[in-house]
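# All I have is the shape, not the residue letters:
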């Protein structure tokens, strides 16, 4: 109903779009209905289909296809059928004129069995029309110089307010004012995909040594919440976990932390690492998807954070150790990395140019 209504709307209001841009499996019917002539008022309109997370595919019993208004013969491996089910995401990919993902590297990753969630062969088959455009952030809502949710403001030239944010955050979360300890934050869904289990497994030795404190905001899998609660109980005053959604606290944690961890097993784009860099908080990320596209490791000389490759405890711990070592022993290099991240343009003003170029390349005018 949503897809059909979206295609019927232009005719109802007397408007003919050059392009219809659909997103994820929920709108996978739009490119198919458009190409199959569902809406006679849009004979020349073309389609773009964006995959935000290929793990979510909208797979339904094959007989449900009749409800979609598509020809039954399209239930075949080249169009809508996938492992015996009607797959909405695959349908969108098959019929769209162009397919995009939310980062350049993710467009490459989903063509492999590791990241393709059984659709890698489909993506490779349509690779000629697949590209990646990295997401942007709202640079006005996420601006440390004017953010109304912060106790103090700061910018790349004057970081004094960031220290005030750190002190206020420690007080708010009940963390001890441990001199020299790096305050590490995580704001995330608490799921295996996000690598939360790695973080829990890795941090205790560094906390016991007085090298770091941990602040977590999020909710998700109960067993991970229970493990975080146990970690907090073992390290009172050094670990704090807040379960649920809290926009204001998310801003204060990003601003008050020294480092920000995103150890995801896969990450189509991710936004929190860009928020962190905007606020002078160095991200530690897995080298995957949009995390790889947006974070440059400090080891290359002009980096903005830290990254690791294989998703295991050893590689994550090594990256965490490098992060804490730079913070504690090389403050000038740490500040330089902060400023590089804070002055990088992650705004939608920049990201939108990729879509403008795509749209222009698809139209005659």
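In hand now; what should we look at? Remember, predicted model here, so these are calculated numbers, not experimental data. Numbers count the residues shown, from 1 in each chain.
# alpha carbons only for contacts and neighbour counts from here, please
Noted.
# Show me where the stretch 251-365 of the chain has its strands.
259-262, 282-286, 306-308 (DSSP state E, counting those that start in this stretch).
# from the ones you listed, which stretch is densest packed?
strand 282-286 (a mean of 29; mean count of other C-alpha atoms under 10 Å).
# Export the strands of the stretch 251-365 of the chain as CSV, with columns for distance to residue 293.
Formatted as CSV, the strands of the stretch 251-365 of the chain follow (distance: least, C-alpha to C-alpha, whole Å):
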stretch, distance to residue 293
strand 259-262, 14
strand 282-286, 11
strand 306-308, 11
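# okay, now the one to match up with it:
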């Protein structure tokens, strides 16, 4: 029996601990490992809230900032109890909830200032817990994104944690664009301030662009025994330099990724999707669920402009209760440059899509929160276009309804390491229209399971996006047999965790 530890910032197997796709992966992979009879321990930060109903396992003392820090390890109850899976959180008063999904901080002046502090404490506490055998004798530690990569720094340079060297470390890249860059010194949230007792090789940790800074994403790539991208096509992308907005690749770390590949440490394995025990909303509830969510947010929302907008959205949605439009396009995502750059830079392209929909009695439904400038763009669009319903919040039941009742799912990501939304939509038999990049190439086949667009220049991409949209709309309206075939193919497509985790065992874990 093999014993695994997953260390990450998110884990959707416990309630209120998810901001993005990483939370899904950290929930689903251990379930597949458990089916093989192996044991997984998953540890995430408590964010000042997730420990409250947990059981204290142990108190951990360790050195930071020249002081003795004390953190607590709690075992917590998951949404669903599964044999051989144990869920834990690390609690310390300085590991606080941020504004993004009550997890991440967004420091506008100094990016990663607060998050680096949180994850420095978290990773050192995890290292101490491993040293104390709190999770038993471990065979593999699987790290996810920069938030947990500091464990590799401790393994490499902290004499107190030399025991980590006998364990195999895997590093999964979920979002290469967010790298956790912090100064080496002269800052409260710097490496030297938190680890004054550790002697390290600066060159092996530094960012290529900001040589006075550590790059925690690079630390994961440089020191892990195996590095994993979450789709095969994204592995190819990240070994090439970025040239935005036409192409997003290695984001400054392509040389490290090329070296990892040369050393046979870099693997591209597609994320899976859950096809069992799915929560399914009742069909026909999409507008009711929108209005329910809006009323709930109206009670919580303190910002006047937001409350006004939610009321406007509710009024607009009521028009469609009992008067279903003929074609629903939907999108669910964090409102960021990665997901909606094309619409931010070319609002006229989005307007063209809304105009095309209006001609066939169609609507566009978008759900998400995120960067203020993106929220403002879509709020303004909603005031101007009656067939655009923008739900500026989060609601699981509404998201489920959107995946269930849409006719076409729209995913124009600038880059996409894997993507889960397209798989969830296809699972319901909804074709997707996607930018053919990263994991979207590996999952959506043009004119077979959905629709894709690409191009050599930015203008070409935008033109091809509109052309692909015209094709999809034309098939839906005028060629029902072809549309039904594409729908059926989308529903039959299978990206199972069983297949993916078999590759994890063969290529990453090597047990």
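Sure thing, it's come through. Remember, predicted model here, so these are calculated numbers, not experimental data.
# Let me know which of the strands of the stretch 251-365 of the first structure is the nearest to residue 360 of the first structure.
Residue 360 of the first structure lies closest to strand 282-286 among the strands of the stretch 251-365 of the first structure, at 33.9 Å (C-alpha to C-alpha).
# Average offset of that closest one relative to the second structure?
Mean deviation of strand 282-286 of the first structure relative to the second structure after superposition (mean C-alpha distance after the TM-score superposition for the first structure): 0.6 Å.
# mind listing the strands for the stretch 101-250 of the first structure?
130-132, 182-187, 212-218, 239-243.
# same deal with the stretch 101-250 of the second structure?
Under DSSP E, counting those that start in this stretch, the stretch 101-250 of the second structure gives strands at 140-144, 168-173, 181-183, 213-215, 226-229.
# Show me the one of those that comes nearest residue 294 of the second structure.
strand 140-144 (33.6 Å).
# Give the aligned range of the closest one in the first structure.
Strand 140-144 of the second structure corresponds to residues 19-23 of the first structure when matched by TM-score structural alignment.
# Stretch 423-436 of the second structure now?
The aligned range for stretch 423-436 of the second structure is 274-287, by TM-score structural alignment.
# and residue 61 of the first structure, what pairs with it in the second structure?
So, by TM-score structural alignment, residue 61 of the first structure is matched to residue 183.
# The residue lying closest to its match once chain neighbours are set aside: neighbouring residues, count only.
Leaving aside its chain neighbours, residue 183 of the second structure sits nearest to residue 213 (4.0 Å; criterion: C-alpha to C-alpha, 6 or more residues apart in numbering). Counted with other C-alpha atoms under 10 Å, residues neighbouring residue 213 of the second structure total 21.
# Wait, residue 213 of the second structure touches residue 206, no?
Yes. Residue 213 of the second structure is within contact range of residue 206, at 5.6 Å (criterion: C-alpha atoms under 8 Å).
# Just the buried residues of stretch 315-333 of the first structure, please?
Neighbour-count burial for stretch 315-333 of the first structure flags 316-317, 319-320, 322-324, 327 (criterion: 16 or more other C-alpha atoms under 10 Å).
# Contact partners for residue 404 of the second structure?
Counting by C-alpha atoms under 8 Å, 6 or more residues apart in numbering, residue 404 of the second structure touches 281, 283, 425, 428, 430.
# I meant to write residue 41 of the first structure there.
10-11, 16.
# can you rerun that using 10 Å?
Contact partners of residue 41 of the first structure, counting by C-alpha atoms under 10 Å, 6 or more residues apart in numbering, are 7-8, 10-12, 14-16, 34.
# Now the match of strand 140-144 of the second structure on the second structure. Mean distance?
With mean C-alpha distance after the TM-score superposition for the first structure, stretch 19-23 of the first structure averages 1.2 Å from its match.
# what residues does that stretch touch?
Contacts with stretch 19-23 of the first structure, where a contact means C-alpha under 10 Å, 6+ apart, come from 3, 6-7, 27-31, 34, 42, 44-52, 89, 92, 96-101, 359-360, 362-363.
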